[in-house]
Structures are given as structure tokens and as C-alpha cells.
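Asks: quick one: sequence plus predicted model below, questions after.
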Amino acid sequence: MAAKKTLVTWTRAKPAPVVVISGGESVLVRKAQDRIVTACRKHKGLETTHLDAAHYEAGALPLAAAPSLFATRKLVVVDSVAQCGDDFLADALAYVGDVNEDAVVVLKHSGGNRGSKLLTAIDRAGYPRIDAQAMKSEADRQAFAAAEFTRAERTIEPPALGALMSALGADLSELNAGIEQLLQDTTGPITEQMVDRYYGGRVEATGFKVADAAVAGRSAEALTLLRHALATGSDPVPLVAAVALKLRTMARVQGLSGGSGQLAAELKMAPWQVDRARRDLRSWNDVALGRALLEVAHADEAVKGGGRDPVYAVERLVTRVSAQAREH
């Protein structure tokens, strides 16, 4: 009979005789492990053991998980299962066939084929796998952020969530740390001003502020923001990239009808990105957007070695994009 894989989200992680945390997204791995450990600690006399499957001594797992006269519950956390050796595989396979029901064995497997026989045996036995795969899309990371605020019973305004994603959304670890800081340091609804106070100085956030001002036709503001960013050490390459992303998002949304949620799913974007692009497009037409995208292509080449002066190239881009917005 084929093995049945039982994948659950980290928010539903709970103790079981064997639990696999499957994937390499460190934030999700930690959160899943924390939930299991917290649940296990409710039992008095918990005995916890940490093992490393990549540097394993034969017999260590069955010894750590064996029934004990001194502990009512055992927790064994095993790191690096994806790099395990034959001794660990042999012991783990034997243990899955004869578990201690008073123990919880957490196996952390980051991915790859090593240990696939063990995972198949665990699936066949019906033990859960916790999904901790990397979040590759911004929409997934935004959904994670929104859910974290909901779990904390806090409200974050849509513009504030957009600003947070602009500043930290490229990396889940940084995003999670930013969420935790906002939750700890603030009270009440989280506003765009709060997010800007904490993270507005980041290169990513600065780049998007420059892009927002340029696309809105506010040339003086865009150039002031740009020059401040350059003076404080920002590189022209990510600044051009921010303008490029803004214009390409507008181009993807242009001419499409339907609700923001529907379009977001089709375009693999977040709903707030669709709404923002639609607002930006009110002062643009096809010709202006095409010209601006050509300017982006020229600037991108110039700041990546094709021009003599990267600073001049990004200033020229901002000026010309702002001019296109004002003309149309």
C-alpha cells in the first residue's frame, strides 16, 4: 500500500510519537518546534534530548526515547536529518516500527533525497509532517504577516502592511523579526507611520518611496529622497530596481478588469499591490508607460556597468519618469 503523506501547517503542529518538520524555512521550523515544545512542557517531569543526525552515534535515539522511571514524558529533537548517516537511518527506521507512546520525537528534515526511506516509513505509519517549505512568493509572505497580526489580536492598516512588505518582505526571517518588534513595541492599530518610523530608513523602503514619488509625478520630492538615499550609502542598482518593479507592476495590471483579489491570484501578487497599481495608473497611459519602461531598461544597463556614472543614470531615470507622469 502506498504511503500517505499527512502535511499540516506549522500553526497546527502538536506532539505525536514521531513528528517530521519538513523544509528549510528557518522561521517556520522554529515556530513549529516551539509549538511542540510548549505543548510538551505542560507535562511534569519532561526530559528533553537534542541529537544531531549528521554526527550521530549508534544507539543514541532509542536510548533517548526509551521509557524511563524518572520522566513521565520524553522529548527528543533531532537536527540535520537530511544529512544523516546509515547508523541514524537504521535506528530511526527501527524506532518508527516500535515507538514509545510516552515520547515525542521531532525530526527536522530540510529537504533532499537523503532519508527518503525513513520519511516513507513515517508517512506509512500515519505520523504527521509539518510543512516548513520556503515561502517563495511575496503574496505568501504577506499572508504570513497578516496572519501573525491576527493571531496576536492586533490590527494592521493595509497601507502599513504594504509599507512593511516593501521594507522587509523579501526575507521571511527579517519580516518575522519586524513583526515581533512592532507587536512588542507598539499598542493599538499599527499604522503606516509606525512602520515608517521603524523601517523607513531601509534601502528597500527608501527605493520604494523614490519610486512612489516619481510615478506620482512629484519630481522634486523624488529627487530629494533619491539624493538622501545616495548620500547615506544606498547603491544605485536597488534604487533603479525599485522604480522598475513599480512600473512593471503597473504594466501587468494595466487594462485588466476584475476584483483585486481575483487579479492578485492570477498575477501572483498581493491584493494591495493590485489596488496600488490601479491608483498609480490613473495618471498614466500606454505611451507614457512604454517610454518609462524604456528609460528603466537604459538606467538598469547604465548602473550595472554599461554607463560611466551610475548616480547620474538613476537621477536621470527619476527625472524622466516623473516627467512622463506629469505629462499624462
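Replies: Now that the structure is in, tell me what you want to look at.
Asks: going by C-alpha atoms from here, please, whenever you check contacts or count neighbours.
Replies: Fine.
Asks: can you tell me the element Ile130 falls in?
Replies: Using DSSP states H and E, Ile130 sits in strand 129-131.
Asks: other SSEs contacting that strand?
Replies: When contacts are defined as 3 or more Cα pairs under 8 Å, 6 or more residues apart in numbering; DSSP states H and E, strand 129-131 packs onto strand 7-9, strand 18-22.
Asks: any idea which helix or strand comes after it?
Replies: Remark: after strand 129-131, the chain's next helix or strand is helix 138-151, criterion DSSP H and E.
Asks: included below, for side-by-side comparison, is a second structure:
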Amino acid sequence: MKNNITIIIVLLFVLCSCKRETKSKIINNTISSSVRISVDSIAQIESLKILSSDAYLGRETGTKGAELSRNYIGDKFTALKLGKLGGSYFQSFPYNGSNDHGDAKEGLAYNVIGLIRGTEQSNKFIVVGAHYDHLGTSGKKVYNGADDNASGTAALFSIATYFKENPPKHSIIIAAWDGEEIGLLGSQYYVNHSIILQKDILCNINMDMIGRSKKNELFITGTPHNKLLKDSVVTSLYSNKIKILTGHDGDDREDDWTYSSDHGSFHKKGIPFLYFGVEDHKDYHKTSDVFESIQQAFYLEATRVVIQATKRADECFAR
């Protein structure tokens, strides 16, 4: 771990005053009546289990597994009654790339994108995303990608459910990206071909691998790049179940996550981001990244933290 500072932080939904992140000490505030965010744990875990099952063939871009995955995601968006941008949940784009196996392929890939309209500033958008593609198969072996990134994809459904039930001030785009494993292609295509003007995207919140951590640590990357997200969002988060840390921002010139996942596509365009993820584990990009290795309590709490961050960003950008 490279100079990562633990932040024990408090969720205060009634106020949106800016607090400065204190890196030299733990913030020891206490909660008298914290607002608990509930998620449908059974539904979320079931979605993760389905997406990471052998039936989905490792969800490699351009394969039958990817088709099954995007149709599953689209069906979930339909059930949640999410809005559509451009008349469809599916945004197709051409791709040409190779995965970790060195397999070079080309064809069409598909982002799956839904919309929750804001109640006050619906022409401004927070993009909450996670990539759904993984590495596919090699011979008879399936790369299930439970943590990477069925975990983030299934969390999108809980986040969408929360904001359907608790409408945001700004519009929220719920995005499942394709082509991340071959170069962040889906998110890159989106930022270059969105029907929404870039200036109207307030920030990107990205999830990639939030399902397990031996050290019980969830990292947030991106705070040095935007003062509002740093001072008003990150320092308001709270969990008494997992450790929330900032880091991997390249301050030590090592292990920099700034461009490691789809948030990098937004950062290149000058759009603020917060990336939630865990450090690489022994099953990263291996066939052993399976549903049974997910730490369910950690995973569900990580999802609640991301919901907190999204809610807090929505409140603070409205000031």
C-alpha cells in the first residue's frame, strides 16, 4: 500500500457544507442518528451470481456471453423503468482490440445506458457506471469475473433502485460499459459520442471490483483532481463496517489508478470522477475470480458507500 490514508467519515445528509479532508489524522466524528441506506441484498447478490455464472461465458466483448449479459442488464433497466437516451438502452460502437489472452477481435460492442430524471436540474447529469465485460473463455476454462466486474454491474441495479425511490436533484445516468478489458472502449466511445454535452456532465462515479478485500478496505481514487468532490463528498461518507481510504492517485508515482478503468475516459475530457475499487487480489484476471469468493457483507456495504457518494454529489452540485 502506497501512502494511503484511512478516512473514517460521517454521512450528514441534512447539510451540504464543505469539509476539508484531513490527511494527517482520522476524523473521529460520531453518529447520533445516521441515515442508513438499504439495498435489496437478495436481489443484488442474485444478479451478481447470474452474471458471473458459467452460462454467461465470461462476458467477453463481441461474444454470445456479452449478448446474454447486455440483454440481462437491459431487462433489469426495463423492470426498473429507467428512461432511455436516444430511444434505446443500447449504444453500439465498433471495436478492434485484444484481451489478456492476446485474442484480437473486431466487431460491434454495446454499452447499456439508462436514465433517472432529476427533479430540479434535469439538464445536468451524474454518470454512475461499471463495466460488464470480462475475459471470456480459454478452451474449456471460463473467466467468470465475479469481482471484475460483475460486482460493479450488479451494484448498478441497487443504485438505480435507490434513486428511483429517492429522486435526485440532477439527472443520473446508469451506465454498464462494454469493452473495458480491451482499452476502456465503451466509456471512451460514450464521452466522444454522447447526446449530452460534456459540459453538462457533472461527474463520473465508477465501480470496478468492489466485491472483496482481505483487509476490508474500499479505495476511492480521484480526490486530488476536484476540490468539491474531495471536500464535500468524500469526507461525508460513513461506514462502521468497512474501511474507506483514498489513494492510488499517483502521488508516489507508483500504482496510479487514474486511468486504470472507465473513469479514465472521463478524466481525459476534464470531467471530475470518483473511482471505487479494491486492490488487486490473487484471483484478479484468473478463472478463480468466482461468485463463491465474493465477500457478501463487504460487497453490500461498498454499494451503500457508493450510493452515499452519489447522493452527496447530487446535493453538493446543487448548491
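Replies: Done, it's in. Everything quoted here is computed from the prediction, not taken from an experiment.
Asks: drop the TM-score for these two in here.
Replies: Remark: TM-score between the superposed chains equals 0.22 [TM-score structural alignment, normalised by the length of the second structure]; 114 aligned residues with a Cα RMSD of 6.5 Å.
Asks: one step back: give me whichever of the helices and strands packed on strand 129-131 of the first structure is most buried.
Replies: Counting by mean count of other Cα atoms under 10 Å, strand 18-22 has the highest mean neighbour count of those, with a mean of 24.
Asks: about what we covered before: do you know which of the helices and strands packed on strand 129-131 of the first structure lies nearest Ala265 of the first structure?
Replies: strand 7-9 (20.5 Å; Cα to Cα).
Asks: one step back: can you put the helices and strands packed on strand 129-131 of the first structure in JSON lines and add distance to Cys40 of the first structure?
Replies: Listed next are these as JSON lines, based on distance: least, Cα to Cα, whole Å:
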{"stretch": "strand 7-9", "distance to Cys40 of the first structure": "18"}
{"stretch": "strand 18-22", "distance to Cys40 of the first structure": "13"}
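Asks: out of the ones you listed, which is closest to Arg197 of the first structure?
Replies: Closest approach to Arg197 of the first structure among those is made by strand 7-9 (32.7 Å; Cα to Cα).
Asks: tell me which strands and helices the closest one is in contact with?
Replies: Packed against strand 7-9 of the first structure by the contact rule (3+ Cα pairs under 8 Å, 6+ apart) you find strand 129-131.
Asks: next, the buried residues of the helix with the most length in the second structure.
Replies: Ranked by residue count and defined by DSSP state H, the top helix of the second structure is helix 296-317. For helix 296-317 of the second structure, a neighbour-count test (16 or more other Cα atoms under 10 Å) marks 296, 298-317 as buried.
Asks: who does it touch, helix- and strand-wise?
Replies: Partner elements for helix 296-317 of the second structure (3+ Cα pairs under 8 Å, 6+ apart): strand 121-131, helix 151-165.
Asks: what angle sits between the shortest one and helix 296-317?
Replies: The one in question is strand 121-131 of the second structure. Put simply, strand 121-131 of the second structure runs at 150 degrees to helix 296-317, going by axes from the mean of the first three to the mean of the last three Cα atoms, to 10 degrees.
Asks: kindly report the same for the last one.
Replies: Taking the same axes, to 10 degrees, one finds helix 151-165 of the second structure and helix 296-317 inclined to each other by 50 degrees.
Asks: other SSEs contacting the helix or strand just after helix 151-165 of the second structure?
Replies: Where DSSP H and E defines the elements, the next helix or strand beyond helix 151-165 of the second structure is strand 170-177. Packing partners of strand 170-177 of the second structure (3+ Cα pairs under 8 Å, 6+ apart): strand 104-116, strand 121-131, helix 151-165.
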